[in-house]
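Asker: how does the following fold in three dimensions:
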Amino acid sequence: MITPSTHSIPASGNFCEVAAGVYWLRMPLPFALDHINLYILEADEGLYVVDTGVQSERSKAIWQQVLGALDKPVAGVIATHMHPDHCGLAGWLCQTYKVPLYMSALEYYGAIAYFSPNPGADTSVEADYFVKAGLSQTEAQSYVSDHSKYVDSVAPIPLAYRRLQAGKSLRIGNRQWQILTYGGHSPEHVCLFDAEANLLIGGDQILPYISPNIGVYSREPEAQPLTEYLLSLEQLKQLPPDTLVLPAHNQPYTGLHTRCDELAEHHQALLDRLLAHCKTPRSLVACLPVLYKRKLSGQMLFFALAEGLAHLNHLLKTGLVTRQCDEHGVYRYQTCENG
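Answerer: Below is the predicted model of the structure:
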């Protein structure tokens, strides 16, 4: 059973203490998912910010208001992963307060690679990704050329960082945070677990009411994030069932094991739908109606393609579907006879 915490959702610019020395605030987002939960960890030397929100003047003003109210110096910035809502203001915070950035290696270098300019790079591989999915050349090109808003939502990433590694720990105040890292939603997503208090800062890895996007993108079209994500759910179930989870979206909650099972069942249901649908060869685009009931376009179509491909790649890896490229350069997926 998922049980939300009894803490009131903090209004914009406010915060509440969800555990001793652990503060929760919310930041608005300019996306369909319109908010992110951010956390501040208190220590004698100052405050450690966990995730940052996207780069915007409004987000900066909220940080200045909240940090001013807490009236302690900032000691560090921790980014759970490289997505803009989590690291968008990491550079600004680190520069403004002259503090280090803490990230896992794959997330840090992924952010550097994605959000740094790369003039002259061959973008045809990006277009191929969308054509293979079943989009027209014109549709494919519109996605290739429309990265500006995404990139603009991230301040320049600091040129140095402190590495967070699985199996190690981070001492902040009176809490010893175990560093856990998982694949699936992002390459090396960091979660922080306080075993004494059964407290987990979960980021996007394990959300209470929505499934984090598990996607395959043009940078690594043969990736297996769903395989990694399903493994992470099994690993998270090794934590105590009464753990209080502090997620990046929705509300803090208990019911970690239940939520892991629900998410695993959700993805299995999508896999089962694809197997039934692909009895005859289907493109990725042709598979989307069995995965999503709503009309898809723009950014929503972009993420739906990525998540659909993650599921098809998983089926391909497990030998349940085959993949052939047709005369138009479109991949067609078909369920194996014993699938």
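Asker: going forward, measure contacts and count neighbours with C-alpha atoms only.
Answerer: Noted.
Asker: please enumerate the helices of the stretch 1-150 of the chain.
Answerer: 57-70, 84-87, 90-97, 105-115, 124-133, 137-144, 148-152 (DSSP state H, counting those that start in this stretch).
Asker: list the buried residues of the first one.
Answerer: By neighbour count with 16 or more other CA atoms under 10 Å, helix 57-70 contains the buried residues 59-60, 62-63, 66-67.
Asker: let's see this one next to it:
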Amino acid sequence: QGWTIVDCGIANDETKAAWDEIFATQLEGLPVLRVIVTHMHPDHVGLSQWLCEKWNAPLWISMTDYLTAQWLSHKEGGAAVGARAGGGGSADHFQKHGLVAPEDLEKIRARSNYYSNMVPGVPRQYRRIIDGEMILIGGHEWQVIMGFGHAPEHASLFCKDLGVLISGDMLLPRISTNVSVYDADPDADPLGLYLSSLDRYLPLPDNTLVLPSHGKPFTGMKPRIDQLKLHHDERLAETLGACKKPATAREIVPVLFRRELDIHQMTFAMGEAIAHLNYLLRRGKLSRQLCDDRVLRFCVV
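Answerer: From the prediction side, this is the model:
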């Protein structure tokens, strides 16, 4: 007998202290038997290596997200990887989409260790989890539901007996899940993947208790899915309207985000703007042209 951890938090002293408090007061003398990670973002996988080593427990995660986390956190030769994934690569990517302010680009280039600072490493070995798999936790079966668009291969866990869904970041009660296009896959359609993934939750009972990674637990999953789809439909319509004349992703950002953004928020906003543009491009609503200034512009077909 023992405990299963789902998601780890960012690798910093504050998070470690929070875990140590839990271990000292909540485990009832039982060990941690495994660590399940829903996806590879730093607030979920960051402390996986520390937790797995502390308890000699295996990491359970999807293969795609494990390999992505390993790649981004890699230290040997990691300077080149980090420069592409978190710094220079992102700067080049966003510059091609109209983010040309030198001070902004310099700040982004300086973030080459952004991921590895929060995910200093992942365990050398892992146990792959796959869509539809049943995982036994506490005498109950939990079904793995894979979702896409937010992360490469995001695992949610549903227990029919308990009526509980551990949704990770795929279903959040108040904010919309970030869906971004990154430098490594610049023509991706993560928004299309995310919207189709939402349909995978529709067969679940609507009175399911959803345990999200951000925000409070909630019920009413299907109305929330409807809200999320409507939100993106509205944003897509606004994006289309803003492209009646050629527009860059940077010019779309204030259409989608009507507030001041710092550079951290701007990187997320740029990724989301490109995701909405790529969605419309894939469906023949927009055309795309690389202009003489080496910047991509999108226009209504």
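Asker: CSV for the helices of the stretch 1-150 of the first structure, including distance to Asn213 of the first structure?
Answerer: Formatted as CSV, the helices of the stretch 1-150 of the first structure follow (distance: least, CA to CA, whole Å):
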stretch, distance to Asn213 of the first structure
helix 57-70, 23
helix 84-87, 14
helix 90-97, 22
helix 105-115, 16
helix 124-133, 18
helix 137-144, 18
helix 148-152, 16
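Asker: what's the closest of those to Ser186 of the first structure?
Answerer: helix 105-115 (7.6 Å; CA to CA).
Asker: in the second structure, what residues pair with that closest one?
Answerer: Aligned using TM-score structural alignment, helix 105-115 of the first structure spans residues 63-73 in the second structure.
Asker: outside of that stretch, which residues touch it?
Answerer: 39-41, 45, 78, 81-82, 85, 115-116, 119-122, 126, 128-129, 151-154 (CA atoms under 8 Å, 6 or more residues apart in numbering).
Asker: type out the ChimeraX command that picks the buried ones from those.
Answerer: A single ChimeraX command is used to select the members of these judged buried by 16+ other CA under 10 Å:
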select :39,40,41,45,78,81,82,85,115,116,119,120,121,122,126,129,151,152,153,154
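Asker: alignment lookup: Leu290 of the second structure to the first structure.
Answerer: Match for Leu290 of the second structure (TM-score structural alignment): Cys325.
Asker: relative to His314 of the first structure, how far out is that match?
Answerer: 18 Å (CA to CA, to the nearest Å).
Asker: more neighbours: these two, which one.
Answerer: His314 (21 against 12; other CA atoms under 10 Å).
Asker: tell me the counterpart of the more buried one in the second structure.
Answerer: Counting by TM-score structural alignment, His314 of the first structure lines up with Tyr279 in the second structure.
Asker: then Gly255 of the first structure?
Answerer: Under TM-score structural alignment, Gly255 of the first structure pairs with Gly220 in the second structure.
Asker: which helix or which strand is home to the residue nearest to its match when sequence neighbours are not counted?
Answerer: Computed as CA to CA, 6 or more residues apart in numbering, the closest residue to Gly220 of the second structure that is not its neighbour in sequence is Asp206, at 5.5 Å. Per DSSP states H and E, Asp206 of the second structure falls between elements, in no helix or strand.
Asker: which residue in the first structure aligns with Asp206 of the second structure?
Answerer: By TM-score structural alignment, Asp206 of the second structure lines up with Pro241.
Asker: isn't that match right up against Leu256?
Answerer: Yes. Pro241 of the first structure lies in contact with Leu256 (CA atoms under 8 Å); the separation is 5.7 Å.
Asker: give me the more crowded residue out of those two.
Answerer: Leu256 (27 against 14).
Asker: list the contacts of the more buried one.
Answerer: 2, 236-237, 241-245.
Asker: can you tell me how far it sits from Ala223 of the first structure?
Answerer: 27 Å.
Asker: Ser287 of the second structure belongs to a strand, doesn't it?
Answerer: Yes. Assigned with DSSP: H, G, I helix; E, B strand; the rest coil, Ser287 of the second structure falls within a strand.
Asker: in strands only, show me the contacts of stretch 63-73 of the second structure.
Answerer: Using DSSP state E, 128, 154 are the members of those that sit in strands.
Asker: so stretch 157-176 of the second structure matches what in the first structure?
Answerer: Residue span in the first structure matched to stretch 157-176 of the second structure, by TM-score structural alignment: 192-211.
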